[in-house]
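J.: let's see this in three dimensions:
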Amino acid sequence: MSIFRHLIFSAIGILFTLFLGSGCKSVPVLVESNPVGAKVTSSGKDIGTTPVNVEVSSMFSKTLDLLAEGYLNESLTVDASSAPEVRVELVRQMPLALNTDPEGALVFSEDGRVMGTTPYDFFHLEGELPLVLKMKGYMDEEIVVGPANSPELNVELVPVSPGNLFAVLSRNLSDGRLTISRVYSSPTIVESGGNADALVRVTEIMGYRVIDSFSLFPGGDGIALSLIDISNPFENPSASSSIWSAGVDGTGGLVRRTETGYFDLQPTYSPEGDFLFFASNRAGGSSIFRIASTGRGGSTLMTSQSGRDNFPDVEPSGERIFYSSYLRGLKEPQIWSQPLPNGPPSQLRTGFRPRVSPDGKSLLFTRYNTSTESNKIWKMRTDGSEVTELASTGASNDMYPSWSPDGGEIVFASDRGANLEKEPTRLDIWIMNADGSNVRQLTTNSSRDDQPVFSPDGDAIYFRSNRGLAWNIWRLSL
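T.: Sure, this is the predicted structure:
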């Protein structure tokens, strides 16, 4: 039996030897890498540095590891079919020292994972890496790390101030939610353009308050504004807003015109100044209301759309109001016309924030242009006909248009001319002829200047701005 077993094993050995001799040969495979010079190992044994020839059995595969300083380790499996060569593109990982002033900011990845606390040293791959820096008492800072940032990136965190807060109320005002977004507010109020001496601050808003919008009294001696009072701005912010009035020269202080507990926004005076129209959630959702400009006598519901009605404006005759509304099921707001006091509304066009011309025949409004992915200013007749886009300049955002008293000019806010990579929230005040020609810039500041309106005599422009780290109304003499 033992002799028989010996003969069997001998036969197997002879056959295996013949098999190896006839078919199991080594095949050279040239392994290259970019960059060259990567160390190549297999099962912990050094083979050489790229480019290097690796002997591979025709019957078996071999796993290789490529190591190069400053690059991710790469593993690959080669066999006879890999011949005559394989090439590996190594992925560079770059060191970065991320510092903040002050130190101690949490570093979050794009998916919300906490990566560490500044100062934070790490490696990142080629390409762009979005990060968010968070620290109590400071605005969240969104940064994108790329090759240009290595080996060190220093970020100065911006303390939370009223001018840094841009209060955005939820689409449905009845739920009372508030989103605080970050806007840049320059600590300086100085004009970079040529109108520095003509600029005067009208209001002096204190505390964590954001001016939502404002309206000039038709006689030119008063101003109505909606103030959003932000509670607990650092964590879980909440807010309410009311309508206030003040002297247009900043005298007399602020006088409350609507009660607290609601979101009262976007006031506009009637042509005679005896009423204020505004958007509010006091009936649930958002509707247009009217009160006496003194605030006495309670409010009257003017619209009852099934969406969100906002940005009212009254035609010079006082017979109609125009407003925009976000209707359920529609992605973009629509402009509506409605006879006063409570006539049936008529839908005009897609757009928002309509403004009636002094002769009552035309409307200015803003509409999103899908081809340029930016807001643009449009003009149409008050019946919705003869729609024209004004002064379009590519991807710039033009918004908040308003008529001059004689209807010959239009003042508006725009980010044209701004460095949007460094100043993504910047807007300046611009002016043009009513046909869109002769466009020129009036204010130049790295903060956000918006909502410009002419004074009734046409000698000045009033606008909202967060320059100086607080939201206020400013006057620019022409």
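J.: going forward, measure contacts and count neighbours with C-alpha atoms only.
T.: Fine.
J.: mind listing the helices for the stretch 101-250 of the chain?
T.: Counting by DSSP state H, counting those that start in this stretch, the stretch 101-250 of the chain forms no helices at all.
J.: and the strands in it?
T.: With DSSP state E, counting those that start in this stretch, the ranges of strands along the stretch 101-250 of the chain come out as 106-109, 114-117, 120-125, 129-134, 141-145, 152-156, 165-169, 178-182, 199-201, 209-216, 222-231, 238-247.
J.: in stretch 169-183, what counts as buried?
T.: 169, 173-174, 176, 178, 180, 182-183 (16 or more other Cα atoms under 10 Å).
J.: whoops, I mixed them up, stretch 311-324
T.: Of all the residues in stretch 311-324, those buried under the rule 16+ other Cα under 10 Å are 311-316, 320-324.
J.: related to what we said a few turns ago, of all the strands of the stretch 101-250 of the chain, which one comes closest to Ile473?
T.: Closest approach to Ile473 among the strands of the stretch 101-250 of the chain (Cα to Cα): strand 199-201, 6.2 Å.
J.: other residues contacting that closest one?
T.: Where contact means Cα atoms under 8 Å, 6 or more residues apart in numbering, the residues beyond strand 199-201 that reach it are 472-477.
J.: please give me the structure for this one as well, since I'd like to look at both together:
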Amino acid sequence: MIQRLLCIVALALLVGGCATTRVVTISTKPADATISIDGVTRGRGPITETFTFSSAEQTHRVVASRMGYKDTPVTLNRDYRRQDLLIELKPLTRVIHITVAPVPAIISVDGKPITSEPVSAVSKELEFTVDSKNQWITHTITAERPNYDPAVQTVSWTDRDPSYTLLLQAKKKNLNITTEPPGADVLIDYEKLGVSPVRGAAVEFPVDPASNEFIPRKLRAEKPGYMPGEITISWDSGRTDYHVDLGVYTKDIRIVTDPPGAVVKIDGHEIPSDRSGAAFATLQFPPVNEKAELKTYTCTVSKKTADSEWEPQSFTIGWENGRTEYRVTLKEILTRPVKLLMPNMRRSDDGWEVVPEWVDTIAMKDVTEPERPSPQQLTRLAKGTQIGSLAVSPDGSRLVFAVLSASPDAGTGRTAARSEFCSQLLLINTDGSGGASILTDGKSLDLMPWYSPRGDQILFSSNRSARKLQVHAISADGAPGITRLTTGDTNDLWPTIDSDPKPRLFYQAMVDTRADPRLYMTQLGTIFQTDLTTLGGTQPRVSPRNDAIIFAAVNEKTGKRDIFRVRDSGGVPQNLTNTPDADECDPSWSRDGSKIVFASDRATADGRNNYDIWMLDLSNAQGPAHEPVQITANASHDDCPVFDLSGSSVFFRSNRGGQWQIWNIAVK
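T.: Modelled structure (predicted):
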């Protein structure tokens, strides 16, 4: 038994003598890590530990642990001969995945680029640990691209998802916008920002991915009544203050006229014309009221030449959506206003006197006739010449007429001096050849000429011998000597003489004691006078047959004149025309006494009564006359007609063409 016990002790001693021990001081980095040895927590280092190794295969496991670090195990065997052990813990790591939108960018982590070129996605392993207070230390990831605001995000160990998306944002700046005028709507790319002045409006400035340049934006200002103002803006190095001027609506207009070369006035001011004759101007259209209604202009177009005139046209030019071209067709004025100087008998307390009277007449520019051959113009008198009545010589070769003159304001309320109103008698050939020859000197008033039946004398009314008009006679060939045929105290007008063996003088007499004109007949060489009719009348003309007188007389109810016929010895007159609403005058016989011509305004032209030449057949002896036939219809003022020798044409006074001349027209 004792021997057995000794063997056991010897065996134990043998075994105990083969074990290896190591004394090791264990520390960590960081120093406050917790140390576990063979699964037993020993606390924070440094820890000195004796490790026994019974065999070469035996090991001891030391683990250092700390929040924010990976557990770091170290295995020791008996070959570890150092007296200290420093365990360095490594931070935790995680692979994160970064996506960039909307365009690739340079990615940085904690300010250090992890890509050298712009990328849309990248993965990166990051270390994560904690600070001294055991707070997790985060990382900052940043996406950067020129002309964008950087996209920044914080990455922490505690994030559940390791995938991150960085969204690049367009740059923004706070704009301050003013306009002239203020109060305009301010828009960026047609989206309203506000009403000017705009302060601190945040506006993005996107970038073109292809060029990496800022996309320009339209800054626009709108206000009713003004032209929108628009400028292009961009990042402009961060500039924030902008000003926009609104324009006044402006356009360059061009006015084309027909006929070209018309005078164009805008608001009374003439505007120039280009080489083509079109007028042009630059017009502005500012608002004129709170309703933002735009200014308008009045344009007047007119044209007048020495020979023609057109009706002026006026129209309004507005903005009209920027319309620039206007075409104006003028209507030619086919009529002309022409003054007619007439001797007018006026009765005052001192009796009858002759005064000048200017009458407005209308003339057609066109001298032709609409339905018959055009008349022949016999005279070429100067413009403004005033022609009186006319008469044809019995042989038909010569024509005598009066030319009157007076101051332009005579007959307008001013009493004209006697020398200011005068006339003279002229002679022309009826075939239009040669010029006019002067018969009287023009120092007195010589009017209403008429040939004697033999054609050797010309009778006329004149104040050359007295203050009143009296009948005179002058040689038809202009030989010296003028004979006064009446010497009474009446004004004697429209003389005409017959061819009886004892010639009789017929004339119109204005008797101071009577208000109406009288028709007198007196035997030449006597002082006796016969008042031919109780009706009275004007413009008497004796028939070539010496048996009747035609004359004009006023209808007291209408104030219009009719043409009458009365026997040469007087009596009850016959109304030949009987037109109460028309004025008829200037009667004259044909050479055979079968017809008369006269002037009448029974026809209308452009809505007005107009004097034309008419012819009436009196071949029915003393019976009813035929219906009158209109000879002229030009719509000019035609009067004072007289037949030619054959009765196939009529000479007359007319203002056609715009001035008084003597014309001849065929009546057959």
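J.: quick one: which of the buried residues of stretch 169-183 of structure 1 is nearest to Leu67 of structure 1?
T.: Arg182 (43.3 Å).
J.: Gly396 of structure 2 -> structure 1?
T.: Counting by TM-score structural alignment, Gly396 of structure 2 lines up with Gly220 in structure 1.
J.: how far away is that match from Thr382 of structure 1?
T.: Between Gly220 of structure 1 and Thr382 of structure 1 the distance is 26 Å, computed by Cα to Cα, to the nearest Å.
J.: neighbour count winner among the two?
T.: Taking other Cα atoms under 10 Å, Gly220 of structure 1 and Thr382 do not tie; Thr382 has more neighbours (21 against 14).
J.: what's the local residue count around the nearest residue to the more buried one once chain neighbours are set aside?
T.: In space, and not counting its chain neighbours, Thr382 of structure 1 is closest to Ser362: 5.1 Å by Cα to Cα, 6 or more residues apart in numbering. Using other Cα under 10 Å, Ser362 of structure 1 has 21 other residues around it.
J.: for the helix or strand harbouring Asn609 of structure 2, buried residues please.
T.: Using DSSP states H and E, Asn609 of structure 2 maps to strand 608-617. Residues of strand 608-617 of structure 2 classed as buried: 609-617 (neighbour count, 16+ other Cα under 10 Å).
J.: tell me which two of the residues you listed sit farthest apart.
T.: Using Cα to Cα, those span at most 23.3 Å, a distance reached by Asn609 and Asp617.
J.: got a list of what Phe421 of structure 2 touches?
T.: When contacts are counted by Cα under 8 Å, 6+ apart, Phe421 of structure 2 touches 355-356, 404-407, 444-445.
J.: hmm, 10 Å instead?
T.: Going by Cα atoms under 10 Å, 6 or more residues apart in numbering, Phe421 of structure 2 touches 341, 343, 354-357, 404-407, 410, 442-445.
J.: what does stretch 298-309 of structure 1 correspond to over in structure 2?
T.: Aligning stretch 298-309 of structure 1 against structure 2 (TM-score structural alignment) gives residues 481-492.
J.: in the matching stretch, what's buried?
T.: 484-487, 489-492.
J.: just curious, which of those is nearest to Tyr148 of structure 2?
T.: The closest of those to Tyr148 of structure 2 turns out to be Asn491 (Cα to Cα; 111.9 Å).
J.: isn't the closest one right up against Thr513?
T.: No: contact criterion Cα atoms under 10 Å: Asn491 of structure 2 and Thr513 do not qualify, at 11.8 Å.
J.: intersection of neighbour lists for those two?
T.: Common neighbours of Asn491 of structure 2 and Thr513 (Cα under 10 Å, 6+ apart) are 351-352.
J.: which stretches of the stretch 251-400 of structure 1 form strands?
T.: Using DSSP E, counting those that start in this stretch, the strands found in the stretch 251-400 of structure 1 span residues 255-256, 264-269, 275-280, 287-292, 300-301, 308-314, 320-326, 334-339, 346-350, 352-356, 362-369, 374-381, 388-390, 398-403.
J.: mind checking which of those strands is nearest Asn53 of structure 1?
T.: Closest to Asn53 of structure 1 of the strands of the stretch 251-400 of structure 1, according to Cα to Cα: strand 374-381, at 56.6 Å.
J.: check the mean deviation of that closest one from structure 2.
T.: For strand 374-381 of structure 1, the mean deviation from structure 2 after alignment is 0.5 Å (mean Cα distance after the TM-score superposition for structure 1).
J.: just checking, what packs against that strand?
T.: Helices and strands touching strand 374-381 of structure 1, by 3 or more Cα pairs under 10 Å, 6 or more residues apart in numbering; DSSP states H and E, are strand 346-350, strand 352-356, strand 362-369, strand 388-390, strand 398-403, strand 409-414.
J.: just put the strands of the stretch 251-400 of structure 1 in JSON lines and tack on distance to Val190 of structure 1.
T.: Compiled in JSON lines, the strands of the stretch 251-400 of structure 1 are given as follows (distance: least, Cα to Cα, whole Å):
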{"stretch": "strand 255-256", "distance to Val190 of structure 1": "29"}
{"stretch": "strand 264-269", "distance to Val190 of structure 1": "28"}
{"stretch": "strand 275-280", "distance to Val190 of structure 1": "33"}
{"stretch": "strand 287-292", "distance to Val190 of structure 1": "37"}
{"stretch": "strand 300-301", "distance to Val190 of structure 1": "43"}
{"stretch": "strand 308-314", "distance to Val190 of structure 1": "31"}
{"stretch": "strand 320-326", "distance to Val190 of structure 1": "35"}
{"stretch": "strand 334-339", "distance to Val190 of structure 1": "37"}
{"stretch": "strand 346-350", "distance to Val190 of structure 1": "38"}
{"stretch": "strand 352-356", "distance to Val190 of structure 1": "30"}
{"stretch": "strand 362-369", "distance to Val190 of structure 1": "29"}
{"stretch": "strand 374-381", "distance to Val190 of structure 1": "28"}
{"stretch": "strand 388-390", "distance to Val190 of structure 1": "30"}
{"stretch": "strand 398-403", "distance to Val190 of structure 1": "23"}
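J.: returning to what we had before: map the residue nearest to Thr382 of structure 1 onto structure 2.
T.: Matched by TM-score structural alignment, Ser362 of structure 1 corresponds to Ala548 in structure 2.
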